[in-house]
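Undergrad: Sequence and predicted structure, then a few things I'm wondering about:
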Amino acid sequence: MKRWAFLAVSRDGAALAARCAKAVTPEIDAAVFTLEKYADETAAPFPGGKLSTFWAQAMADYDVLVCVMAAGIVVRGIAPYLKHKSVDPAVLVLDAKGQYVISLLSGHLGGANAAARLLAGRIGAAPVITTGTDVAGAIAVDTLAEQIGCTFTDFTAAKNVTAAILDRQKTAVVNEAGCDLSGVALPECLTLSENDGAKYRIVISERDDWELDPACEVQLIPRDIVLGIGCRKHTPADLIAGKIAALLKAHHIHPRALAVFATIGLKAHEQGLIAAAEQFGAAVEIVADDAIRKVQDRFDGSDFVERVTGLRGVSEPAGYTASHYGACVAPVVKGGGVTLSLWRRANSIKK
C-alpha cells in the first residue's frame, strides 16, 4: 500500500489536508501533519515541531507528499533532499482552497501525475500536469514501462527516446517479450514494426545481451522472473548473489527481470537471503509449507532436506508455486549450500 503524507502550515490548510486524506482512504495509507498549534485528532504535529526539520524524514518515509501550501515553500524545502527521479517521492502541491492539485515532482516514475489525477477527482479539484508528453498526448518511456510491468536501467536512453517521441519522431517498438500492449494508448509515431526505417527503438526484452545505442534506443525489461531459493543457515549474501548472477548470465536473463525470491518459512529471517534480494531489488515471498507439499512430488526430493525442513525440496516447489505454476526457465542448480531455480510467472505479460 502506498504511503502518503499530507503537510499543511495553516489552520485552513490542515483542515483541507485532513479532508484530502479522508478522501483517499482506505486504499491509501495516509498521515496528516501540521504545525503544533493546529494539530488535533485529524492532524499530528510535525516531528520536531517544524516543517523545515521534517522534510528529510518525509522524503525518505513516504511515497507521495501532498503539500497544502505555496509551491515556493515546497521547492525550497525539498531541494536539499532530491536524489534522482528513480528514487524521489511524488510531490503534489495544493492551494489552500483546494481548487488545484499540482504535480510538482516525479510525475512519471514517482507517480505524481497519477496521484494528482486521483486526488483531484476525489475532492473535485483540477489536476495540473506539466510534463511534456502528457500535455502533448504522447507517452514517456517510463510511463510505458510502468503500464506494462517493466523497468529500465538507462535513464539517459529513456530520456533521449522520450524526447524523440515528444518530437513525433518515428519510433519502433520491438516487443520481443510479447507484452500485451492492447491497453496502452500509443501515439501515432510509435510503430510495432521494427523494419520500417525508424531511427529510434524501444526494445521490450528480458534478455541481457542486447547492444543498444543510448542515443536512440532503450530497453524495457519485464519483471516476470521468480527465483526459487534454498540455502544453508547463515550463508553470506555475497555468495548467494554471486550464484544468482551466474545463473541469470547462463540463461541470458537481465538481473532486473528478477522480481521475486521464493522460499520457505524456515528461511524467512535468513539475513543473507534477504540482503541478496535487496541487491537485486526483488521481493521475498514466503511459500507456505502446505503449498510446497502439494507440488513437491513433481520434483526430485532429498532425504537430507526433509530431515532439516520437513519438506522434500525448497527451490523448485517454492519457485513453481510463487510463479503461479509458471514455466521453468532454469531447473535447480546446487552448490555452496545454495539451491536455485528460475521460473516465469504464468500470468506474466509474456505470451
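TA: Yes, it's here.
Undergrad: only C-alpha atoms for contact and neighbour calcs from this point on.
TA: Fine.
Undergrad: V174: how many residues sit nearby?
TA: By other Cα atoms under 10 Å, the residues close to V174 number 19.
Undergrad: I'd like to know which elements whichever strand or helix holds A262 is packed against.
TA: Following DSSP states H and E, one finds A262 within strand 258-264. When contacts are defined as 3 or more Cα pairs under 8 Å, 6 or more residues apart in numbering; DSSP states H and E, strand 258-264 sits against strand 225-231, strand 283-287, helix 315-322.
Undergrad: Let me have these in JSON lines, extended by mean neighbour count.
TA: Converted to JSON lines, those look like this (neighbours: other Cα atoms under 10 Å):
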{"stretch": "strand 225-231", "mean neighbour count": "28"}
{"stretch": "strand 283-287", "mean neighbour count": "18"}
{"stretch": "helix 315-322", "mean neighbour count": "29"}
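Undergrad: Any chance of CSV for the ones you listed, columns distance to L239?
TA: Output for those, formatted as CSV (distance: least, Cα to Cα, whole Å):
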stretch, distance to L239
strand 225-231, 10
strand 283-287, 17
helix 315-322, 16
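Undergrad: out of the ones you listed, nearest to A31?
TA: Proximity to A31 (Cα to Cα) singles out strand 283-287 among those, at 25.2 Å.
Undergrad: Please list the residues outside that closest one that contact it.
TA: For strand 283-287, contacts defined as Cα atoms under 8 Å, 6 or more residues apart in numbering pick out 259-265, 268, 274, 277, 318, 321-322.
Undergrad: ok, structure two:
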Amino acid sequence: MTVTPTTPESAILTDAAGPVSQTPLLGQSLEALTEWVRSQNQPTFRAKQLHDWLYYKGIHSLAEVTVFSKAWREQIADVPVGRAQIHHRSEAPDGTVKYLLKLADGHIIETVGMPSPRRLTVCVSSQVGCPMACDFCATGKGGFLRNLATHEIVDQVLTVQEDFDQRVSHIVFMGMGEPLLNSDNVVAAIRCLNQDVGISQRTITLSTVGIPGRIRRLAAEQLQVTLAVSLHASNQALRTKLIPSAQAYPLEGLLEECRDYVKQTGRRVSFEYILLAELNDTPEHALELARHLRGFQSHVNLIPYNPISEVDYQRPSESRIRAFVKALEDQHIAVSVRYSRGLEKDAACGQLRASKVAG
C-alpha cells in the first residue's frame, strides 16, 4: 500500500518503505545474515560468503552465488537480494551519469554518479519524490510517494559502482527526498555503507532542509558524516517563500539546533545556499546571513541556481556571485561556490525528477 502524506509532518510518521513479501538481503549486516543462514540450516561460514557476494561482487540474485550448492540455490531462488533495475541511463559531457532506477514496486527514483580523477561521488535519493515542495526544486514539484528502504538506498551506491567499474569514494544524500524524514532507514544505510561496503563515514554528506528535532536526533547517532543544512535565505520571510515547510520551523530555531549539533558531535555544519538572481543574492543578504553565522563552526556552500522549466528563477551573473562571496569573506565567514555537474542532463542540484522517461 502506498502512503501519500500531504504534509512533511505526516511524512515523519512514515519511516518504513512499505510492506514487502520478504525482507531483501541487501542492507543487512554480517550478524543478521548469519542468523538468516542458520535459519536455513546452513553452516555459518555461508554467511561470510553471502556477505562478500552481496557487497563486493554485487549480485542481483542468489542464483549467482556459485559457491552455494545448486540444491540450496534452487531452494532460495525466490529470496530477494534487493537490487533495482536501471530503467534509463544518460551521460552528460562532463562524465556525470544520471540513472533512473526502477524499484520492486515499479516506482522510479534518480541517482547520479559524478566521476573525477581521484574520486567517484554518488548523489543518492532517500525518498520517492519529496514532500518539502521547495519552490526552486524539480523534485518537490512531483509530490511525495514513499520513503526508501535501507536496501534501496544502498543499492544506488552499488549500482553506480558497478556501472563505472570503480570504487565509490564519496556519497551525498542530496538526491530526491528529505533524508531526515526517513531518518531510521538513512542512518541504517549509512552504517551499512560504512561497515559492509567499506566507505568512510567522513566522506558521506547528509543534506537536510531542517525538520524540528531531527538534527538533534541525528547528533545522538554520533556519526562522522558531514551535515549540510539547506538555508537558501538570510531571513525567515524569504526562506518561507522559497521553502513552504520553513513556516513551521523558524530560522533561529533551526540554527540553534545546528549549534547543538556542533557541540554534540564536534563537527562543523555546512550551509547550502542557492543563489537566485535579484532575490537572495545581494551583499545585504550576505551580511544578514553572516550575522546569523558569526562565531559558528560552519561553512557556507553557495550554489548558483540550476534552471528548471516550472519556474522562472534566474542564475545570478558572475559579478553578483563574486560580490556575495566577498561580502561573506569580509565578515570572516568560510565560503565556497559549487557549480553543479550534469546540468545538460537535468542531473544537477535541484533538477532531479523521476518522470523523464515513461514506461
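TA: Received, thanks. Note that this is a predicted model, so its numbers are computed, not measured.
Undergrad: TM-score of the superposed pair?
TA: With the length set by TM-score structural alignment, normalised by the length of structure 1, the two chains reach a TM-score of 0.24; 156 aligned residues with a Cα RMSD of 7.4 Å.
Undergrad: Beyond the strand holding A262 of structure 1, next helix or strand please.
TA: Heading C-terminal from strand 258-264 of structure 1 (DSSP H and E), you reach helix 271-279.
Undergrad: Just the buried residues of that next one, please?
TA: Residues of helix 271-279 of structure 1 classed as buried: G272, L273, I274, A275, A276, A277 (neighbour count, 16 or more other Cα atoms under 10 Å).
Undergrad: and the angle for that helix with strand 283-287?
TA: Put simply, helix 271-279 of structure 1 runs at 130 degrees to strand 283-287, going by axes from the mean of the first three to the mean of the last three Cα atoms, to 10 degrees.
Undergrad: for helix 271-279 of structure 1, packing partners?
TA: helix 237-250, strand 283-287.
Undergrad: looking at those, which is closest to L16 of structure 1?
TA: Comparing these by Cα to Cα, strand 283-287 comes nearest, at 35.8 Å.
Undergrad: What helices and strands are in contact with the following helix or strand past the closest one?
TA: With elements assigned by DSSP H and E, the helix or strand that comes after strand 283-287 of structure 1 is helix 289-295. Judged by 3+ Cα pairs under 8 Å, 6+ apart, the packing partners of helix 289-295 of structure 1 are helix 315-322.
Undergrad: for stretch 18-27 of structure 1, which positions count as buried?
TA: When burial is assessed from 16+ other Cα under 10 Å, stretch 18-27 of structure 1 yields the following buried residues: A18, C20, A21, K22, A23, V24.
Undergrad: was I right about the second one contacting A120?
TA: No. Under the contact definition of Cα atoms under 8 Å, C20 of structure 1 does not touch A120, with a separation of 9.2 Å.
Undergrad: Buried residues of the helix or strand containing V308 of structure 1, list them for me.
TA: Element membership for V308 of structure 1, per DSSP H and E: helix 303-309. Using 16+ other Cα under 10 Å as the test for burial, helix 303-309 of structure 1 gives T309.
Undergrad: who does the helix or strand where G253 of structure 2 lies touch, helix- and strand-wise?
TA: Per DSSP H and E: G253 of structure 2 is located in helix 251-265. In terms of contacts (3+ Cα pairs under 8 Å, 6+ apart), helix 251-265 of structure 2 is packed against helix 214-220.
Undergrad: Identify each buried residue in the helix it packs on, please.
TA: R214, I215, R216, L218, A219.
Undergrad: Most widely separated two among these?
TA: Across the buried residues of helix 214-220 of structure 2 (Cα to Cα), the longest gap, 8.5 Å, separates R214 and A219.
Undergrad: closest to V64 of structure 1 among the buried residues of helix 271-279 of structure 1?
TA: Closest approach to V64 of structure 1 among the buried residues of helix 271-279 of structure 1 (Cα to Cα): A277, at 24.7 Å.
Undergrad: which ones are touching that closest one?
TA: V260, F261, A283, V284.
Undergrad: how about a cut-off of 6 Å?
TA: The contact partners of A277 of structure 1, by Cα atoms under 6 Å, 6 or more residues apart in numbering, come to none.
Undergrad: Neighbours of D330 of structure 2, how many?
TA: Count around D330 of structure 2 with other Cα under 10 Å applied: 11.
Undergrad: what's the answer for M59 of structure 1, then?
TA: Neighbour tally, M59 of structure 1, other Cα under 10 Å: 20.
Undergrad: how close does it get to V66 of structure 1?
TA: 11 Å (Cα to Cα, to the nearest Å).
Undergrad: what's the answer for V74 of structure 1, then?
TA: Using Cα to Cα, V74 of structure 1 is found at 10 Å from V66 of structure 1.
Undergrad: In terms of packing, which of these two has more residues around it?
TA: Taking other Cα under 10 Å, V74 of structure 1 and V66 do not tie; V66 has more neighbours (28 against 21).
Undergrad: mind listing what that one touches?
TA: Contact analysis of V66 of structure 1 by Cα under 6 Å, 6+ apart lists F6, L92, V93.
Undergrad: so which strand or helix has it?
TA: Assigned by DSSP H and E, V66 of structure 1 belongs to strand 64-68.
Undergrad: hmm, back to that, how about TSV for the buried residues of stretch 18-27 of structure 1, with distance to D303 of structure 1 and secondary structure added?
TA: Putting those into TSV (distance: Cα to Cα, whole Å; DSSP: H, G, I helix; E, B strand; the rest coil) gives the following:
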residue	distance to D303 of structure 1	secondary structure
A18	58	helix
C20	57	helix
A21	54	helix
K22	55	helix
A23	55	helix
V24	52	helix
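Undergrad: and of the residues you listed, the nearest to S341 of structure 1?
TA: V24 (40.3 Å).
Undergrad: all strands for the stretch 201-350 of structure 2, in order.
TA: 204-208, 226-230, 269-275, 298-304, 335-337 (DSSP state E, counting those that start in this stretch).
Undergrad: Tell me which residues are up against the first one.
TA: If I follow you right, that is strand 204-208 of structure 2. Contacts for strand 204-208 of structure 2 (Cα under 6 Å, 6+ apart): H170, I171, V172, F173, M174, V225, T226, L227, A228, V229, S230.
Undergrad: do the last one as well
TA: When contacts are taken as Cα under 6 Å, 6+ apart, the neighbours of strand 335-337 of structure 2 outside the stretch itself are H299, V300, N301, L302.
Undergrad: now those as JSON lines including neighbour count and distance to Y273 of structure 2?
TA: Formatted as JSON lines, the contacts of strand 335-337 of structure 2 follow (neighbours: other Cα atoms under 10 Å; distance: Cα to Cα, whole Å):
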{"residue": "H299", "neighbour count": "17", "distance to Y273 of structure 2": "11"}
{"residue": "V300", "neighbour count": "24", "distance to Y273 of structure 2": "7"}
{"residue": "N301", "neighbour count": "19", "distance to Y273 of structure 2": "6"}
{"residue": "L302", "neighbour count": "20", "distance to Y273 of structure 2": "5"}
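Undergrad: Right, I'll call it a day here.
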